[in-house]
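In: Here is my input; please provide its structure:
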Amino acid sequence: MIPAPLAALLAGTARPGHAVVAWRDGEALTWDRLRGDVGALAARLDGERVALRSEDGYAFCVGLLAAAAASCPVLLLPPGAPALIESLAPHWDRLLGDGGEPILTGAAAAPPAGFDPARATVTFLTSGSTGQPKRIGRSLARLEAEVAAVAALAGPLGPGCHRATVPHHHAYGLIFKLLWPLLAGRPFAARSYPLWEPLLAELHDGDVLVSGPAHLARLDGLASARRPDLILSAGAPLPTAAASAAARLFGRAVSEILGSTETGAIAHRPGGGTMAWLPLPGAEIDHDRDGLLLVTAPWLDGQARGADRIVPALAGGFHLLGRADRVVKIEGARVGLAGVEAALAALPEIDEAAVVVLPEGGTTLAAAVVLSEPGRLRLADDGAFRLGRALRNRLAERLEPAARPRRWRFVPSLPVNALGKRTNAAVMALFPSGSADA
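Out: As a prediction, the model looks like this:
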């Protein structure tokens, strides 16, 4: 179904009132119910700066639309994280949802007339690579345009439900879990699925599964007879083993989405792996003289420059070469951290690696490593210190001395956030000052 404008949806002219918006604990929540809930909440608001936090996707959607209809700028907050919420208090006047005023009260009213999504501002929080929160604002009109591109990419889908393992306060979750089905007339599951077992128990043929590497890498021992129409992953590259496991479990290849909070979704990679990224419908991808990604799209205000270096591929596609800001100076030499990670992952003892520069003199290269089965056996025999030294020596065939890590951590898995994205801050926390390697 072609996405309908939010203004028409709230006015009641685009969908019949009995059509299902969301499912929650077996209850069908309809468009009549949604419009009534949005109108009741909007009547309580008057242009204040609103912070929105709710793990219930339906309540979150009501809060977002009501605040926008009442001309209230909206800041999307994560669940939990009390210290973060407290630090952001100067940026909002009213907190709606979890820990604040109730979103759903049982009252109903017609939404305000004259809703203009171009004047409705939604602010996301993103940690980037440093772990420090940044506020990124986008209009609902821009998000609508992104939904149109996503729907055009997916093509016809069955009547199934959107179910997600990712949170909806991030741009990826908001677009693919809530706004896309909302605008396209497909229901979404109001509940969140941090664990696979409850999701698989409710999954149906024809559903859309919105996930990411943090969850798709944890499919061992699971079984499913259901066949979703579409499986999506975003936030970080999906390991080949995880993509293969998902394809075996669900009978369908995973489609990866590339984007950022600043740009929204810009490209996709059907089947994942080493295939080239292909621009989303309406997006134009180019690069500058330094190889940095440039993107133009209807959901962007002009041309945006990314932090990733790219190289063109056939049929208008491109390959990522890593982030430009991950080139550092070590002992006077330029070292690409992505290249060091690739050299480590090529060793038979290593499944996955993350490399950071520690603040100890600004030149200490450290590697957090997930070992393969041969690597774990060698760690048990040699210990952490000797294994780290042996791995550094093995890298002599591939890397100059400045690019070989001096400190090591051997971990069961690399730390990631809810979207499966790795941050420098989380990896650096594995190397507290003065600690010994282990």
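In: going forward, measure contacts and count neighbours with C-alpha atoms only.
Out: Noted.
In: what's in contact with the longest helix anywhere in the chain?
Out: For the chain, the helix with the greatest residue count under DSSP state H is helix 373-394. With contacts defined as Cα atoms under 8 Å, 6 or more residues apart in numbering, helix 373-394 is touched by P348, E349, I350, R404, P405, R406, R407, W408, F410, D437, A438.
In: Second input sequence below; structure requested for side-by-side comparison:
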Amino acid sequence: MELDHNFLQPAICSLIAEELAELRGISLLDLDATRWDGETVIGSDALPVDSIELVSLATNCAERFGLQDMGAGDYLLRHRRIIDWADLAATGMRETGTVTFRTSGTTGQPKRVTHRLEDLEQEIAVLADLLADARRIVSLVPAHHIYGFLFTVLLPMHRNLPLSRAGSISGMPPADLQAGDWLIGFPLRWRQMSRLGRPLPAGVSAVTSTSPCPPELIRDMTALGLERMLSIYGSTETAGVGFRFNADEPYTLFDYWRWDGHALERRRPVSGATVRIEPEDILEFSDDRRFRPTGRKDAVVQVAGRNVRPAHVATRIAGHPLVERCSVQLDDGGEEPRLSAAIVLAAGTEETAAEAALRDWAGNELASAERPARWRFVNELHFTTTGKPHGWEAST
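Out: Predicted coordinates for the structure are as follows:
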């Protein structure tokens, strides 16, 4: 694949926006990175930064695209148009043959994960076939995380497809959707669209990933006019592993993956060598190609000496008629670790009465170790920019 710096601009904008939002403790919406283009100068009135922020941004970019390995990181400080950084990023990827991502940090501190460009290109060739009828990619996701990078940077680059990123921060698609558009999002985005209830034009499809998308949410999107939903299973560590178009069916492994009974093995495209990766999820295979994720291997916590799965507890609570959504985490700040629940109540539900009813229900329906010691009622659950619960086990 010929690396085109023009297609890398969304990843640079996305990286800068998220880094600045974290440094300043503000919302991504406060930055409105969709106004930036290739001629925007980092440090100008259009994108003001101080010297500390500039160094942090340059370091992050150099780390992602291998510029430190080339000794070219200081070029980022001297050439500060976004198109300059995109050009340097393309050079770094071309010279090192790699690109680095960070995990979202939902289960601990974010870590660096470096992928070979040849492996990502191998996946893009498969995705291009799955999205063969795409006329435009409409991004509702950040472009510098691996999911967004694959679908809103490398795929448009491979197919020379136009890209709309107007909704990449707000999460809402543009008003000019048309047949052949493919929306790239995750369950939180689909839930937002479902609540608004705005019909979709005929011929619009979507891709979902980063966290499981409930079948009922896909049905809600279909009711709005969505033609089909492609679900991708994968992670920052593995990139894409499998796909499905029907949420009631298992995922199918991409051709270059195989399951050896304990771990995933990936066949590299050039050398033919295999890479073995143990997935973080428990995968149940119905045959040698089809599988279902049934939960995370590390999802068990201990409360009062008993093993408890916060995600299972969240699912149970979310099934209560007073609850719209729920997330559960282990609160180990007290003398004894206990579960804590954050709950979005169903419309029209009063908090005091709801807490009494939920505590009574939990006393009858949940084991003692599963009962949350603390109940918090919130307007919305906290998610990362890729739609994963931030520090919580969540249920929809």
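In: follow-up on the earlier one: could I get the buried residue list for the longest helix of the first structure?
Out: Judged by neighbour count using 16 or more other Cα atoms under 10 Å, the buried positions of helix 373-394 of the first structure are G375, R376, R378, L379, A384, L387, G388, L391, R392.
In: can you check stretch 88-104 of the first structure too?
Out: For stretch 88-104 of the first structure, burial by neighbour count (16+ other Cα under 10 Å) applies to R94, L95, L96, G97, D98, I103, L104.
In: Can I get those residues in JSON lines including distance to C61 of the first structure?
Out: What follows is these, written out as JSON lines (distance: Cα to Cα, whole Å):
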{"residue": "R94", "distance to C61 of the first structure": "17"}
{"residue": "L95", "distance to C61 of the first structure": "15"}
{"residue": "L96", "distance to C61 of the first structure": "12"}
{"residue": "G97", "distance to C61 of the first structure": "11"}
{"residue": "D98", "distance to C61 of the first structure": "14"}
{"residue": "I103", "distance to C61 of the first structure": "10"}
{"residue": "L104", "distance to C61 of the first structure": "11"}
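In: Just put these in a markdown table and tack on secondary structure and distance to S127 of the first structure.
Out: Shown next, in a markdown table, are the buried residues of stretch 88-104 of the first structure (DSSP: H, G, I helix; E, B strand; the rest coil; distance: Cα to Cα, whole Å):
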| residue | secondary structure | distance to S127 of the first structure |
| --- | --- | --- |
| R94 | strand | 23 |
| L95 | strand | 21 |
| L96 | strand | 22 |
| G97 | strand | 22 |
| D98 | coil | 22 |
| I103 | coil | 27 |
| L104 | coil | 30 |
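In: Now do the helices in the stretch 301-438 of the first structure.
Out: For the stretch 301-438 of the first structure, applying DSSP state H, counting those that start in this stretch gives helices covering 337-345, 373-394, 424-428.
In: Using TSV, lay out those helices together with distance to A148 of the first structure.
Out: Below are the helices of the stretch 301-438 of the first structure laid out as TSV (distance: least, Cα to Cα, whole Å):
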stretch	distance to A148 of the first structure
helix 337-345	34
helix 373-394	45
helix 424-428	34
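In: out of the ones you listed, which comes closest to F250 of the first structure?
Out: Taking Cα to Cα, helix 373-394 is the member of these nearest to F250 of the first structure, at 26.6 Å.
In: quick one on the thing from earlier: buried ones among the contacts of helix 373-394 of the first structure?
Out: Using 16+ other Cα under 10 Å as the burial test, the contacts of helix 373-394 of the first structure include E349, I350, R404, P405, R406, R407, W408, F410 as buried.
In: Residue in the second structure paired with the second one?
Out: With TM-score structural alignment as the matching criterion, the partner of I350 of the first structure in the second structure is V323.
In: so who does its match touch?
Out: Going by Cα under 8 Å, 6+ apart, V323 of the second structure touches I317, I343, V344, L345, A346.
In: 6 Å instead, please
Out: Residues near V323 of the second structure by Cα atoms under 6 Å, 6 or more residues apart in numbering: L345, A346.
In: swap in P372 of the second structure?
Out: With contact set as Cα under 6 Å, 6+ apart, P372 of the second structure has these partners: L339, S340.
In: Could you measure from it over to A353 of the second structure?
Out: Plainly put, P372 of the second structure is 17 Å away from A353 of the second structure if you go by Cα to Cα, to the nearest Å.
In: ok, now E380 of the second structure?
Out: Between E380 of the second structure and A353 of the second structure the computed distance is 19 Å (Cα to Cα).
In: Number of residues surrounding G264 of the first structure?
Out: By other Cα atoms under 10 Å, 21 other residues sit near G264 of the first structure.
In: got it, and V126 of the second structure?
Out: For V126 of the second structure, using other Cα under 10 Å, the count is 14.
In: residue contacts, the counterpart of it in the first structure?
Out: In the first structure, the residue paired with V126 of the second structure according to TM-score structural alignment is A149. Counting by Cα under 6 Å, 6+ apart, A149 of the first structure touches P281.
In: Surely A149 of the first structure is in a helix?
Out: Yes: counting by DSSP: H, G, I helix; E, B strand; the rest coil, A149 of the first structure is found in a helix.
In: Next one: it relative to L125 of the first structure, how far apart?
Out: Counting by Cα to Cα, the gap from A149 of the first structure to L125 of the first structure is 23 Å.
In: Repeat that for A68 of the first structure.
Out: Computed as Cα to Cα, the A68 of the first structure to L125 of the first structure distance reads 18 Å.
In: Equivalent analysis for L278 of the first structure, please.
Out: Distance, L278 of the first structure to L125 of the first structure, using Cα to Cα: 27 Å.
In: Would you mind telling me which of those two has the busier surroundings?
Out: Using other Cα under 10 Å, the more surrounded residue of L278 of the first structure and L125 is L278, with 23 against 19.
In: wait, isn't that one in contact with L314?
Out: No: with contact defined as Cα atoms under 6 Å, L278 of the first structure does not count as touching L314 (9.6 Å).
In: so who does T261 of the first structure touch?
Out: Residues in contact with T261 of the first structure, defined by Cα under 6 Å, 6+ apart, are A171.
In: Just tell me what it corresponds to in the second structure.
Out: Taking TM-score structural alignment, the alignment pairs T261 of the first structure with T236 from the second structure.
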